[in-house]
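Chemist: Please find the sequence and the predicted model below.
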Amino acid sequence: MQQTPERIQHLWSRLVTIGGFTYESRPGPRSLTGWQGEGYGRVQVDETIAGELHFIEQGHFQLFGGQNIEMHNRFIWRKTTAGIALSHGRRGEPVFLFELIPTADGLWKSAQDHVCINDLYSGELRESANGFELTWHIDGPKKDEHLFYRYFPDNS
């Protein structure tokens, strides 16, 4: 297995190639949100800040048995000494989600669960031949959420 700096650089070089995503949200049995459905869209990668990549996502989300919603997200990837941290760009401010550290070949896991008010965020990233899959888990008094992203290169 590669050493951590090489693994970080390897994943970083793959992040800059991303151009699209699919998304699935599945609430667990304790969820009170009812946020269930599937989405897809395009990713614009912004590299204007050294050591930081912004995924500017635009697409559509179809609620299970319901309406089609336009989705817009900004996710911020930042290199750390141990791995890569992920934050959500909310209202112009980054909100830390979790830091992913390399474990087995092609697999990254949260260094630790991140507490946000009453909720715990964790994640796992699995590299694949065509991009990577990012799985989030959000557990809290009202949340039992499972989010599945699949990111793939811009082949246009």
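Modeler: Received, thanks. Remember, predicted model here, so these are calculated numbers, not experimental data.
Chemist: CA atoms for contacts and neighbours, from now on please.
Modeler: OK.
Chemist: what about Gln33, which SS state?
Modeler: Just to correct that, residue 33 is Thr rather than Gln. When classified by DSSP: H, G, I helix; E, B strand; the rest coil, Thr33 comes out as coil.
Chemist: Spit out the contact partners of it.
Modeler: By C-alpha atoms under 8 Å, 6 or more residues apart in numbering, the contact list for Thr33 reads Pro27, Lys142, Lys143.
Chemist: PyMOL command for the buried members of these?
Modeler: Buried residues among the contacts of Thr33 (16 or more other C-alpha atoms under 10 Å), as a PyMOL selection:
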select buried, resi 27+143
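Chemist: Out of the contacts of Thr33, which is nearest to Gly20?
Modeler: Pro27 (23.5 Å; C-alpha to C-alpha).
Chemist: put this beside the first:
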Amino acid sequence: MTDNHAKALTQLWCRLARVTAFSFTASNGPGSTTDWRGHARGTVELADNGQQLLFLESAHFTHSDGREMDMRNRYRWTLLPDSVRLEHLRRAEPVLLFELQPVTAHGFRQVAPHLCGADEYTAELLLHANEIELIWQIHGPRKNERLHYHYW
């Protein structure tokens, strides 16, 4: 890993440890048969044990047709020597989503796609001056979705 990539990883970790809020937008593209469209804005309760950060996300999701529902997610970020790991803690066992490695001084990309059945998940993360942007793409036989997070 280059010095710039090591600095990017350190900067990302420091910024993740200060997150208190997020916004989320779900959209789908051509060929998608899901109805996962809408947005949310909420809070992040953070638990930090040094090498891992637990994000407890809470928000109200507003579907594109106006329906509202509670949205809660539990994510665990883990600092690794060359990357950060993102896991979803939805079930009893953590689900590995991505390991994100620096590709530029402010940009990260998944090391390998996450496969869930016939669906493939990819992600990129961008560090901006005032926020962290995380973009997931999900492609599969019935899915063409984009999940767009902003953390600050």
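Modeler: Noted; the coordinates are in hand. Everything numeric here is computed off the predicted structure, so don't read it as measured data.
Chemist: quick one: TM-score?
Modeler: The TM-score (TM-score structural alignment, normalised by the length of the second structure) is 0.93; 151 aligned residues with a C-alpha RMSD of 1.4 Å.
Chemist: so how far is Glu93 of the first structure from Ile84 of the first structure?
Modeler: According to C-alpha to C-alpha, to the nearest Å, Ile84 of the first structure stands 18 Å off from Glu93 of the first structure.
Chemist: With neighbour numbers in mind, choose between these two.
Modeler: A side-by-side neighbour count of Ile84 of the first structure and Glu93, using other C-alpha atoms under 10 Å, places Ile84 first with 24 against 9.
Chemist: His60 of the first structure contacts Gln67, doesn't it?
Modeler: No: His60 of the first structure lies out of contact with Gln67 (C-alpha atoms under 8 Å); the separation is 10.2 Å.
Chemist: Can you pick out the residue with more neighbours from these two?
Modeler: When His60 of the first structure and Gln67 are compared for neighbours, His60 comes out ahead with 18 against 10, by other C-alpha under 10 Å.
Chemist: who's in contact with the more buried one?
Modeler: Contacts for His60 of the first structure (C-alpha under 8 Å, 6+ apart) come out as Gly39, Tyr40, Gly41, Asn68, Ile69, Glu70, Met71.
Chemist: Just the buried ones from the residues you listed, in ChimeraX syntax?
Modeler: The buried subset of those, as determined by 16+ other C-alpha under 10 Å, is captured in ChimeraX by this line:
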select :39,40,41
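Chemist: Save the contacts of His60 of the first structure as TSV, and put in secondary structure and distance to Arg78 of the first structure too.
Modeler: Below are those laid out as TSV (DSSP: H, G, I helix; E, B strand; the rest coil; distance: C-alpha to C-alpha, whole Å):
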residue	secondary structure	distance to Arg78 of the first structure
Gly39	strand	25
Tyr40	strand	24
Gly41	strand	22
Asn68	strand	31
Ile69	strand	29
Glu70	strand	26
Met71	strand	23
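Chemist: Three-state assignment for Pro5 of the first structure, please.
Modeler: Here Pro5 of the first structure is helix, with the state taken from three-state DSSP.
Chemist: Contact partners for it?
Modeler: Pro5 of the first structure makes contacts with Thr81, Ala82, as judged by C-alpha under 8 Å, 6+ apart.
Chemist: Next one: it from Lys79 of the first structure, what distance?
Modeler: Distance, Pro5 of the first structure to Lys79 of the first structure, using C-alpha to C-alpha: 10 Å.
Chemist: Glu145 of the first structure now?
Modeler: With C-alpha to C-alpha as the criterion, Glu145 of the first structure and Lys79 of the first structure are 26 Å apart.
Chemist: Give me the more crowded residue out of these two.
Modeler: Taking neighbours as other C-alpha under 10 Å, Glu145 of the first structure and Lys79 compare with Glu145 leading, 23 against 19.
Chemist: Is it correct that that one falls within a strand?
Modeler: Yes: counting by three-state DSSP, Glu145 of the first structure is part of a strand.
Chemist: Now do the same contact list for it.
Modeler: Applying C-alpha under 8 Å, 6+ apart, the residues near Glu145 of the first structure are Ser25, Arg26, Pro27, Gly28, Ser31, Trp136, His137, Ile138, Asp139.
Chemist: one more time with 6 Å, if that's ok
Modeler: Residues near Glu145 of the first structure by C-alpha atoms under 6 Å, 6 or more residues apart in numbering: Pro27, Gly28, His137, Ile138.
Chemist: Check Arg42 of the first structure too.
Modeler: Contacts of Arg42 of the first structure by C-alpha under 6 Å, 6+ apart are Gly19, Gly20, Glu57, Gln58.
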